[in-house]
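Novice: heads up, no residue letters with this:
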């Protein structure tokens, strides 16, 4: 019986999971997505060609890999159909869980309306309908992907939902679609997606138990956005940690093998919420410019700051990380000095853990000599000495070894330790 390996984001998402999954996927038979929706985005560069993925697992760029969208995902049919157009002949290579929940156009309208009504207390969501879709799931009033196979019945259920919630929708200025238009849309979704809808849990069990296939699990966002363990309420609506991969795909903890945590060599965050090591000065602006820090999904500029080893240690322990993949080391090229947040000051005391009240901590930094010329380096010994030292410091403070280092967006500009 085989174990499934896990790739998990350790910061606030956008760590570069796409590149690592894409590179590692060449060694796996199956790549599975466990949670999130099309609010997530992976940008992958292969031979100078850019691919933007939001729902399809990153293993799609390996022609031999099977790609699974698990039950823990909230699926926008419109988004995944558009995404599928980047690739040819996905039948037999892409499978979507019949238990995944649908994220339909009205979910995005609800999302955007709620953010507007919150005013300056808005969370800063992508407005893609993720929260409302997960809310419907938890409220037991949602609709699952398998229901697309009977568009007539699904159409009736959705219109009943609008009728039952009319007073609320009126406040939000959201109106029920005409039956003919809705039915035509659902029929279109069925025509495009029916060949891909299946019981992916049974499929995954067979791959692990009988076929001895190598399976890689990937999530979306990052640990600090986890619904339970992140910077609540400025979080996403799903479990982004490695344990979420089990519930999001229907496997048990004993099925999990190696866990690789993905971190940037600095920190970024999109949207509102606490970010202790954020740099609001010239260094933060420079990190954003050199790192091309704009969201794959929204195009929003990311907030930038220095590496937070306290949050990384916390996230690594939560996920049971065997190793870290350190991304975008090359972005730090040219800084005279680089910083690592090694502790927080909280209520007048120095602490080495992540408190619930992360809004009111002050970062305590150690400063290190900068470097140049790390771009494209593929051997650790070829890195500048100060860059090597920086990696070792991160290992020590985060209490997790670094097993992979990325030195450019290209697939092969990667150091494997």
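Specialist: Great, that's in hand. Everything numeric here is computed off the predicted structure, so don't read it as measured data.
Novice: from here on, contacts and neighbour counts on C-alpha atoms
Specialist: Noted.
Novice: which stretches of this structure form helices?
Specialist: Using DSSP state H, the helices assigned to the chain run over residues 17-25, 77-84, 105-118, 130-138, 151-164, 166-172, 179-193, 200-209, 242-247, 282-290, 309-319, 385-398.
Novice: got a list of contacts for the fifth one?
Specialist: Counting by CA atoms under 8 Å, 6 or more residues apart in numbering, the neighbours of helix 151-164 from elsewhere in the structure are 143, 147-148, 169, 175-177, 179, 182-183, 186-187, 190.
Novice: Adding distance to residue 102 and neighbour count, write the residues you listed out as a markdown table.
Specialist: Shown next, in a markdown table, are the contacts of helix 151-164 (distance: CA to CA, whole Å; neighbours: other CA atoms under 10 Å):
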| residue | distance to residue 102 | neighbour count |
| --- | --- | --- |
| 143 | 6 | 21 |
| 147 | 9 | 18 |
| 148 | 9 | 24 |
| 169 | 19 | 18 |
| 175 | 19 | 13 |
| 176 | 17 | 16 |
| 177 | 17 | 13 |
| 179 | 18 | 14 |
| 182 | 14 | 19 |
| 183 | 15 | 18 |
| 186 | 11 | 22 |
| 187 | 14 | 18 |
| 190 | 12 | 21 |
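Novice: Comparison target, given below:
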């Protein structure tokens, strides 16, 4: 392979088969493609950061997950809730792309579109593009999800019961159905749907009396015409957008410690929500990725079962829940809360290589006299060099904390770093040093303008 600079910012790559030139491709290296990813257990406030960055982008993409995600964007007095739609679509000039790596429950998608249009967003259907290769989530998958969770007894994973896991399972076992299948020959789609139902009925016989196959097929006959205008092959669409240097923002759902490979298995989601999921979930090459921004909540939250070394179950924990309104956007479940965990954040950075991070919800910590940050994990007397793979190990970890003075002042009015109380500034700078990643933004409230841009030290 021969690599040659061709002037400007273009790289020419010429592959050789023996001595015979095979193909020459030209890649523009000035592609302004940005990525926003969660760094903890989700619910970090990614939607707010995406909304801020999306004010001047042309395309915003979702690459994985389904309507188990929940992003809230507050603009003025209106709060928009997104589950499948890329939250950058709040920008009326932005096109939303739902990539091949996303699993889609069409009834929920159209319900989400209607609810947000009722709040004032316009032309959502005209500004949404859905990949032909995205897999479908059926009500059947949601019913199976609930049954599987119920059968786990006390070892609940904490699934949202939105059918996401079973839909990805269908994808992996190659009996799933995609948007392309729905829009193709409907007789073939119907036959494959019946086979999918039979597959699950053999596992859960009670489904036979629950699933009305004919009604479902009639419903999807209507849904396919409703979705048809939004569907296209997103691979060449994004390729052309990249070639044309369109501004593109990619919005991750869930977060690194929920990743199917890198998360706290089995208490994970069913997709890759770390940086690798972007390439596989959208069909774009890794060399076009530019800035990768991690989002960090100023404390830590999670839902579901499993270890949580810095968890607070006392009065301080309840204060965080109440002040932070720590209830899931999708499920309404109360989140578990705890102190910031730097071992987790350093692990996330190892995998994703964050360019910079945004720290959200700093204002929730305004009332504390002192704050703690977990800086080391000790297991059986030995310090761990990373986040463990086993939940049983995570549950036995002893955390070494650093204690910092709080600021006991309101920060919600601050719009410059210098306007923050000195102890709040010290907290941010300490996180920055411990994580070894610069802090670029700080969130101090729900509204769109409650963001402080930070200058480097």
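Specialist: The structure has been received and is ready for your questions. What you see is a predicted model, and the numbers here were worked out from it, not measured in a lab.
Novice: Adding distance to residue 367 of structure 1, write the helices of structure 1 out as TSV.
Specialist: Shown next, in TSV, are the helices of structure 1 (distance: least, CA to CA, whole Å):
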stretch	distance to residue 367 of structure 1
helix 17-25	27
helix 77-84	43
helix 105-118	39
helix 130-138	39
helix 151-164	56
helix 166-172	50
helix 179-193	52
helix 200-209	46
helix 242-247	32
helix 282-290	13
helix 309-319	13
helix 385-398	10
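Novice: Highest mean neighbour count out of those?
Specialist: Among the helices of structure 1, helix 17-25 has the highest mean neighbour count (mean count of other CA atoms under 10 Å), at a mean of 24.
Novice: For residue 11 of structure 1, see how far away residue 33 of structure 1 is.
Specialist: Counting by CA to CA, to the nearest Å, the gap from residue 33 of structure 1 to residue 11 of structure 1 is 18 Å.
Novice: Please apply the same query to residue 378 of structure 1.
Specialist: Distance from residue 378 of structure 1 to residue 11 of structure 1, by CA to CA: 24 Å.
Novice: now swap in residue 169 of structure 1 and tell me
Specialist: 35 Å.
Novice: ok, now residue 44 of structure 1?
Specialist: Residue 44 of structure 1 is 19 Å from residue 11 of structure 1, where distance means CA to CA.
Novice: do residue 40 of structure 1 as well
Specialist: On the measure of CA to CA, residue 40 of structure 1 and residue 11 of structure 1 end up 14 Å apart.
Novice: before we move on, what about residue 316 of structure 1?
Specialist: Taking CA to CA, one finds residue 316 of structure 1 at 10 Å from residue 11 of structure 1.
Novice: same check, this time on residue 117 of structure 1
Specialist: Taking CA to CA as the criterion, residue 117 of structure 1 is separated from residue 11 of structure 1 by 29 Å.
Novice: Excluding chain neighbours, give the residue nearest to the aligned residue in structure 1 for residue 405 of structure 2 in space.
Specialist: For residue 405 of structure 2, the aligned residue in structure 1 is residue 369 (criterion: TM-score structural alignment). The shortest distance from residue 369 of structure 1 to any non-neighbouring residue, by CA to CA, 6 or more residues apart in numbering, is to residue 337 (4.7 Å).
Novice: again with residue 301 of structure 2
Specialist: Using CA to CA, 6+ apart, the closest residue to residue 301 of structure 2 is residue 337 (4.4 Å).
Novice: Provide a list of residues in contact with the counterpart of the one you found in structure 1.
Specialist: Matched to structure 1 by TM-score structural alignment, residue 337 of structure 2 sits across from residue 304. By CA under 8 Å, 6+ apart, the contact set of residue 304 of structure 1 is 266-269, 278-280, 284-285, 287-288.
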